[in-house]
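**Q** Need a 3D model of the sequence below.
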Amino acid sequence: MGEQDPSDRLRGDFPKEMKENGMASFSQFSSSVRAMVRIRQKYQAIKKRRLEIAAVAAQSLTSPRSTSPKVFTFDNLHDPINSNPSSPRKRKKKRKLRVLYPSSSLRAVPTKERSRAKNCLYLLCIIVFLQIYNAIENLDDHVLKYDLDGLEKTLKREVFGQQEVAESLLSHLHDYLSTYVHNKPLVLSLHGPTGVGKSHVGRLLAQHFRSVVGDDLVMQYFVLHHCPTDDDIPQCTKSLDSHVSEMVTQAEEEEKIPVFIFDEVEHMPRELLDTLQDLIHPKNNNEYLNAIYILISNLGREDITKFVLHNSSIAVSGRLSLNQELNPWLRSYLQRYHMLFLEAELLPFMLLEKSHVMDCFIDEMSREGFYPDRSHVERLAEELSYYTVGERAFSHTGCRQVVAKVNLL
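**A** Just a heads-up that it's a prediction; the model follows:
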């Protein structure tokens, strides 16, 4: 247990100290080597950058000098490689949208939630479409029920020289008969000189609508026949009111539109005109709205004749419709005569030319069984009197004397 010999202590500790000194020297050497490698890499990077800057400067010196001012930016200094247009640009890859599923579950697309509001919207659109379609079909069926195509053929075949009036008449009837519910009745007022076809058109309308809606819903009222004297006026007004009311009530039950044709309105007394106005323009109720009233008269015939004769050149050239020019004046005249014509659709009849009178002769002779020889027809037409305006000849009495002339054959 004594003290250890110094010589032994020196022999045992020397190798250990030598080992520790060797490890320290190796670590110092490795750290210095790493420092030298970093310095070399940094030097090479600085050298490379200087070479690139020198190359860019040399290229700028060799290029032609520009007189425009230069703007200095740091783009080329920070990223000279990307500034080269020849270097390809990397495209960004589109990110694929994927649905990740757990490994323990089935791979199925999530079900979309159904919107009840969208289904209701689709159903509403279908219902509106069906209603519009049914309404259009009902309009067509309602018009077809009155056979206006047949009426058009009849007017073209039997009415001469009044094409514009016939087209306007059919247009008003078609628009009114397209629906059953109306806010006012249709009032058509036919005006013109004697013999131009007003009463003839009234008879054709009565015949046509009797075949369509029945005899009970069509009334032809001739003032000189139904109310010949002034003493009969109170009874006439009462009977007219009751008759129209009965027809309107019956038409409402049958869902049809009645037709009332009043001829010789210029001979109608004031009391009858007032009664007719109350029927056409009801103030306190909505009755009598689904009805057609046709008024036939020769009111303003002298002025209509003068207007046609003075503007015959316009009618020939076709620059203007005489009806469009005549209607404003005729309406103001008729409103001064009676307020019955306030909301009436005016259809003025023009004077008939000689060619139209010849057509009347041919039609009437065919009805009576005579052969309509052209020369014979011209000779009969020459017996009538005419207004001469330039090369045109307008008959004084239209086709009124045609029937009497044919009966004398």
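
**Q** can we go C-alpha only for contacts and neighbour counts from here?
**A** OK.

**Q** tell me what the helix or strand containing residue 119 is packed against?
**A** Assigning secondary structure by DSSP states H and E places residue 119 in helix 116-145. If you count contacts as 3 or more C-alpha pairs under 8 Å, 6 or more residues apart in numbering; DSSP states H and E, helix 116-145 packs onto helix 163-177.

**Q** coming back round to it: could you identify the helix or strand that succeeds the helix holding residue 119?
**A** Taking DSSP H and E, what comes next after helix 116-145 is helix 148-158.

**Q** Specify the angle between that following helix and helix 116-145 in degrees.
**A** Put simply, helix 148-158 runs at 30 degrees to helix 116-145, going by axes from the mean of the first three to the mean of the last three C-alpha atoms, to 10 degrees.

**Q** For helix 148-158, report the contacting residues that lie outside it.
**A** Contacts to helix 148-158, defined as C-alpha atoms under 8 Å, 6 or more residues apart in numbering, come from residues 163, 166, 170, 174, 201, 204, 205, 208, 363.

**Q** And the helix holding residue 119, what's buried?
**A** Judged by neighbour count (16 or more other C-alpha atoms under 10 Å), helix 116-145 contains these buried residues: 139, 142, 143.

**Q** And stretch 338-348, by the same measure?
**A** 340, 341, 343, 344, 345, 346, 347, 348.

**Q** can you tell me which of those lies nearest to residue 192?
**A** In terms of C-alpha to C-alpha, no member of the buried residues of stretch 338-348 lies closer to residue 192 than residue 348, at 5.6 Å.

**Q** returning to that earlier point: please indicate which of the contacts of helix 148-158 are buried?
**A** By 16+ other C-alpha under 10 Å, these give 166, 170, 174, 201, 204, 205, 208, 363 as buried.

**Q** Here is a second sequence; please produce its structure as well for comparison:
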Amino acid sequence: MELLLLLLLPGLVPAFDPITLTVGAVSVPLLTALISYSGLPCYFRECCSEEGGVNSTALQLDFDHNVFGQHLAKQVILKGLTGFMKNKNPKKPLTLSFHGWTGTGKNYVSQIVARHIYKGGMDSKFVHQFVATLHFPHAHQINNYKDQLQEWIRGNVTACERSIFIFDEVDKMHPDLIDAIKPFLDYYEQLDGVSYRKAIFIFLSNTGGEVISQLALDFWKARKEREDLQLHDVEQKLSLAIFNKKDSGFWHSSLIDKNLIDFFVPFLPLEFRHVKMCVRAELRQRNSKADEEIITKVAKEMPYYPKEERVYSVKGCKVIPTILDFYL
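**A** Prediction:
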């Protein structure tokens, strides 16, 4: 590193003794080669991840250690994301739509995806998050929002083809605003000289949670293993429910009608055992001892449904940090 600084900052040369300079001179060809290597500037600043894939092993481990009760989401995202990132010439952007009740892990999984593409994760300048109630709060300004959103997407993809766009609270977005994104998700090679094919769009919504929960409950009542529930058991019913629900954000949306969403990803309701896993993970992040008595107490504090069976957590794992603060 000292030799590299010597080469990059010639004004520092007088500060080094002749011996250091002699040793440095011997290494000049190596250092020149290092500097000319295209990846080196990205050591000092964040670069757009235009090429290269995702480490599927690292992503799998991250999911296994931090995401619980979501075998479908983990399978779909792992295969879909790694396959897309390996493809040097995709035909369209990767478009994922996450659905399920609050606290099931939709936001958390989108953060994991972001950090496995960019080290800065959600803080990366190439990752862009929109929250419906914050960024698009007024229905009467929908036309302004559409223009601003299109310009924002166009500008950021022009700067970095591998831009990530995350839309939270899609169920609170105006359907016209969702459809304004449609051209960027389609099978166009370019739009006004810009290619959007390497971008990633992720939608997060509570819509469809009732469909997913009912399917999971039916499986449970039939004494079937939760992990036997497959994507094809859920996806068609989920997409139809979203398309036909007025307050879904996707009501009669061209994104669904034109099959531009690659995967509808269901996030299943969490059982008591999954809530306990969430508590353990939270304790691990705090470097606190995994006290089984506290873990059980915190998990029991959560409300569960249906009222008689008490199978699934109403709030998922969302309020666990707050409850855990009380016990710790």
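
**Q** follow-up on the earlier one: same list (the buried ones among the contacts of helix 148-158 of structure 1) but as a markdown table, adding distance to residue 82 of structure 1.
**A** Formatted as a markdown table, these follow (distance: C-alpha to C-alpha, whole Å):
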| residue | distance to residue 82 of structure 1 |
| --- | --- |
| 166 | 86 |
| 170 | 83 |
| 174 | 80 |
| 201 | 95 |
| 204 | 95 |
| 205 | 93 |
| 208 | 93 |
| 363 | 100 |
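
**Q** from the middle of its chain, how far away would the helix holding residue 119 of structure 1 be?
**A** 18 Å (C-alpha atoms, centre = their mean, to the nearest Å).

**Q** Tell me the residues of structure 2 aligned with the longest helix seen in structure 1.
**A** When structure 1 is parsed with DSSP state H, its longest helix is helix 6-62. Using TM-score structural alignment, none of the residues of structure 2 align to helix 6-62 of structure 1.

**Q** wait, doesn't residue 296 of structure 2 sit right on residue 276?
**A** Yes. Between residue 296 of structure 2 and residue 276 there is a contact under C-alpha atoms under 8 Å: 6.6 Å.

**Q** would you list every one of the strands in structure 1?
**A** 186-191, 218-222, 259-263, 292-297, 345-348, 386-389, 392-395 (DSSP state E).

**Q** The second one versus strand 259-263: what angle between them?
**A** An angle of 10 degrees separates the directions of strand 218-222 of structure 1 and strand 259-263 when computed by the same axes, to 10 degrees.

**Q** Report all helices and strands that strand 218-222 of structure 1 contacts.
**A** helix 198-213, strand 259-263.

**Q** most neighbours per residue, which of the ones you listed?
**A** strand 259-263 (a mean of 22; mean count of other C-alpha atoms under 10 Å).

**Q** what's the average distance of it to structure 2?
**A** Mean deviation of strand 259-263 of structure 1 relative to structure 2 after superposition (mean C-alpha distance after the TM-score superposition for structure 1): 1.3 Å.

**Q** so which of the strands of structure 1 comes closest to residue 239 of structure 1?
**A** The nearest among the strands of structure 1, by C-alpha to C-alpha, is strand 218-222 at 11.7 Å.

**Q** against structure 2, where does the closest one fall?
**A** The aligned range for strand 218-222 of structure 1 is 127-131, by TM-score structural alignment.

**Q** That stretch vs structure 1, average distance?
**A** So stretch 127-131 of structure 2 averages 1.5 Å relative to structure 1 (mean C-alpha distance after the TM-score superposition for structure 1).

**Q** Of residue 296 and residue 276 of structure 2, which one has the most company?
**A** residue 276 (22 against 16; other C-alpha atoms under 10 Å).

**Q** Tell me which residues touch the aligned residue in structure 1 for that one, please.
**A** Taking TM-score structural alignment, the alignment pairs residue 276 of structure 2 with residue 358 from structure 1. Contact partners of residue 358 of structure 1, counting by C-alpha under 8 Å, 6+ apart, are 377, 378, 381.

**Q** before we move on, the earlier item: now the helices and strands packed on strand 218-222 of structure 1 as CSV including distance to residue 230 of structure 1?
**A** Formatted as CSV, these follow (distance: least, C-alpha to C-alpha, whole Å):
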stretch, distance to residue 230 of structure 1
helix 198-213, 24
strand 259-263, 18
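
**Q** Specify the stretch among the ones you listed that is closest to residue 25 of structure 1.
**A** helix 198-213 (130.5 Å).

**Q** which other residues reach the closest one?
**A** By C-alpha under 8 Å, 6+ apart, helix 198-213 of structure 1 touches 145-147, 151, 154-155, 159, 190-192, 216-220, 256-259, 261, 263, 294, 296-297, 349.

**Q** and if you look at stretch 277-293 of structure 2?
**A** Under C-alpha under 8 Å, 6+ apart, the answer for stretch 277-293 of structure 2 is 65, 66, 68, 295, 298, 299, 317, 320, 321, 324.

**Q** The fourth one maps to what in structure 1?
**A** Taking TM-score structural alignment as the criterion, the aligned counterpart of residue 295 of structure 2 in structure 1 is residue 377.

**Q** Tell me how far that match lies from residue 399 of structure 1.
**A** 13 Å (C-alpha to C-alpha, to the nearest Å).

**Q** ChimeraX command to pick out the buried ones of the contacts of helix 198-213 of structure 1?
**A** To isolate the buried ones among the contacts of helix 198-213 of structure 1 in ChimeraX, judged by 16+ other C-alpha under 10 Å, type:
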select :146,151,155,159,190,191,192,217,218,219,256,257,258,259,261,263,294,296,297,349
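
**Q** ok so, going back, quick one: which of residue 377 and residue 399 of structure 1 has more around it?
**A** Taking other C-alpha under 10 Å, residue 377 of structure 1 and residue 399 do not tie; residue 399 has more neighbours (25 against 19).

**Q** what residue of structure 2 matches up with the more buried one?
**A** In structure 2, residue 399 of structure 1 lands on residue 317 (TM-score structural alignment).

**Q** Does that match touch residue 69 like I think?
**A** No. Assessed by C-alpha under 8 Å, residue 317 of structure 2 is found out of contact with residue 69, at 11.0 Å.

**Q** who touches both of these two?
**A** Joint contacts of residue 317 of structure 2 and residue 69 (C-alpha under 8 Å, 6+ apart) are residue 270.
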